[in-house]
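1. the following block contains a protein sequence and its predicted model.
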Amino acid sequence: MNQLRQATYFYRPHPRDDRAERQRIKEIAATRIRYGAERIHVLSRREGWVINHKKTYRIYCDEGQNLRRKRPRRHVAAAHREERPIASGLNECWSMDFVADQLFNGQKIRALTVVDNFSRESLAITVDYALKAADVVATMRHLQALRGTPRRIRVDNGSEFISQMLDQWAYEQGVTLDFSRPGKPTDNAFIESFNGSLRDECLNVHWFLSLDDAREKIEDWRVDYNEFRPHSSLDDLTPSEFRLAHIKAGNL
């Protein structure tokens, strides 16, 4: 029969004091209410905290911060959609779509969102009471002056995107408009994912007192998304960091 060492009987555990880490995780979760444990762990390590991902997750769950809302699963039929080339460089493929919301008094507003599919960077969010084809073209021209001309833009079949005005701009600039199949939002998955983050992290957590207030708060969130929010598909870099690293490597 094996005998235990005498020291075993008198051992006293010495748990590490993790109150500081716990407090910081709670603070991040309180201000970034739609961030999960993995993203909070990245932010904690970025600030210099020495903590592994398992401990971050344990504290995250202990404090009741885990997200409870479940997202519906995609149907398996979505996997059979037509294959599209994956963007391998900046400006190779953009995506754009509309998001609807309202001011505190119920007045409706719309936002045109534009994303670079390669860097995941939010290029623009144009906000107004109503947005027409002319506003879409104006946004494209503005981005063209700032970022250059994309090769391809993925859009749905909304009236603003199938308009002659946008079609003419795209033809003159040599841009291909890549339309999603009707009823298939997964054909434009990047902008769908981005719009979900915009709604969860901005639209659903703010009251907009006026159109100018909405524009200011949404633009602040866009800058935060690009320059602060780590992106798991970019090895936890921010979109801006990923774009600058790509340019620095000589890949324009």
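-> Perfect, I can see it now.
2. rest of the way, CA atoms for contacts and neighbours
-> Noted.
3. if I look at Asp167, how far off is Ile51?
-> 52 Å (CA to CA, to the nearest Å).
4. more neighbours: those two, which one.
-> The neighbour comparison of Asp167 against Ile51 (other CA atoms under 10 Å) goes to Asp167, with 18 against 13.
5. for the helix or strand where that one lies, buried residues please.
-> In this assignment (DSSP states H and E), Asp167 forms part of helix 164-173. Residues of helix 164-173 classed as buried by neighbour count (16 or more other CA atoms under 10 Å): 166-167, 170.
6. strands of the stretch 101-250 of the chain, residue ranges please.
-> Using DSSP state E, counting those that start in this stretch, the strands of the stretch 101-250 of the chain run over 108-116, 122-128, 152-155, 176-179.
7. how about these, which one is nearest Lys217?
-> strand 122-128 (10.8 Å; CA to CA).
8. elements contacting that closest one?
-> Counting contacts by 3 or more CA pairs under 8 Å, 6 or more residues apart in numbering; DSSP states H and E, strand 122-128 is packed against strand 108-116, helix 133-147, helix 211-227.
9. adding distance to Asp101 and mean neighbour count as columns, could you present these in JSON lines?
-> Below are those laid out as JSON lines (distance: least, CA to CA, whole Å; neighbours: other CA atoms under 10 Å):
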{"stretch": "strand 108-116", "distance to Asp101": "5", "mean neighbour count": "21"}
{"stretch": "helix 133-147", "distance to Asp101": "18", "mean neighbour count": "15"}
{"stretch": "helix 211-227", "distance to Asp101": "10", "mean neighbour count": "17"}
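10. in addition, the following structure is provided for comparison:
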Amino acid sequence: MIAAHGISGRQACKTMRFPRTTFQYKPKPKDDEEVINQLEQLVEKHAAIGFWQSYKRIRRKGFKWNHKRVYRVYTQLRLNIRRRAKKRLPARAKQTLFQPETINQVWSVDFMSDSLWDVASSDC
């Protein structure tokens, strides 16, 4: 429209109801070489540390990258370490319940309450 009708970019955007900022936007390539180098150095030294420890060490070195940028590079480099699986109890072997063969072979006691003395009948 600008070349065909010879109007300015501002007028063309206004006519098309198109934001000028979108028209003027020029994408910047992401330069993450420094972040990649720092993360690779940390992984070589400390293989078992996770993202947050890596990020904190980078910040302590004086770099001011935010955690979102560092995390994006961290995941692109596939540095996500697998966490140990939760320790689980071994599966129990199922056993059938014991059924007594005769009367009085097995006894059990069912306690509804347990006390050393009865408060109501004591002679205090």
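-> Done, it's in. None of these values were measured; they are calculated from a predicted model.
11. what ranges do the helices span in the second structure?
-> For the second structure, applying DSSP state H gives helices covering 2-5, 9-16, 20-24, 33-45, 51-60, 67-76.
12. how close does the third one sit to the first structure?
-> The superposed helix 20-24 of the second structure is, by mean CA distance after the TM-score superposition for the first structure, a mean 3.4 Å from where its aligned residues fall in the first structure.
13. residues contacting Arg222 of the first structure?
-> 122, 124-125 (CA atoms under 8 Å, 6 or more residues apart in numbering).
14. tell me the counterpart of Cys13 of the second structure in the first structure.
-> Using TM-score structural alignment as the criterion, Cys13 of the second structure has no counterpart in the first structure.
15. quick one on the thing from earlier: where does the helix holding Asp167 of the first structure end up in the second structure?
-> By TM-score structural alignment, helix 164-173 of the first structure lines up with nothing in the second structure.
16. ditto for stretch 29-38 of the first structure
-> Going by TM-score structural alignment: stretch 29-38 of the first structure matches residues 43-52.
17. again, but for stretch 51-60 of the first structure
-> Under TM-score structural alignment, the match for stretch 51-60 of the first structure is residues 65-74.
18. in the matching stretch, what's buried?
-> Within stretch 65-74 of the second structure, the residues scored as buried using 16+ other CA under 10 Å are 70-71, 73-74.
19. closest to Ala3 of the second structure among those residues?
-> The closest of those, once distances to Ala3 of the second structure are taken by CA to CA, is Val73, at 40.7 Å.
20. check contacts around Tyr38 of the second structure.
-> Actually, residue 38 of the second structure is Gln. It isn't Tyr. Contacts of Gln38 of the second structure (CA under 8 Å, 6+ apart): Ile58.
21. how near is it to Thr75 of the second structure?
-> Counting by CA to CA, the gap from Gln38 of the second structure to Thr75 of the second structure is 14 Å.
22. one more: Phe23 of the second structure?
-> 32 Å.
23. what's the answer for Lys28 of the second structure, then?
-> Counting by CA to CA, the gap from Lys28 of the second structure to Thr75 of the second structure is 21 Å.
24. higher neighbour count, the two?
-> Neighbour count, other CA under 10 Å: between Lys28 of the second structure and Thr75, Thr75 has more, with 11 against 6.
25. picking up where we left off before, can I get the helices of the second structure in a markdown table including distance to Arg84 of the second structure?
-> Shown next, in a markdown table, are the helices of the second structure (distance: least, CA to CA, whole Å):
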| stretch | distance to Arg84 of the second structure |
| --- | --- |
| helix 2-5 | 60 |
| helix 9-16 | 56 |
| helix 20-24 | 47 |
| helix 33-45 | 18 |
| helix 51-60 | 16 |
| helix 67-76 | 19 |
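26. closest to Ala85 of the second structure out of those?
-> helix 51-60 (18.3 Å).
27. next, the buried residues of that closest one.
-> 51, 54-55, 58.
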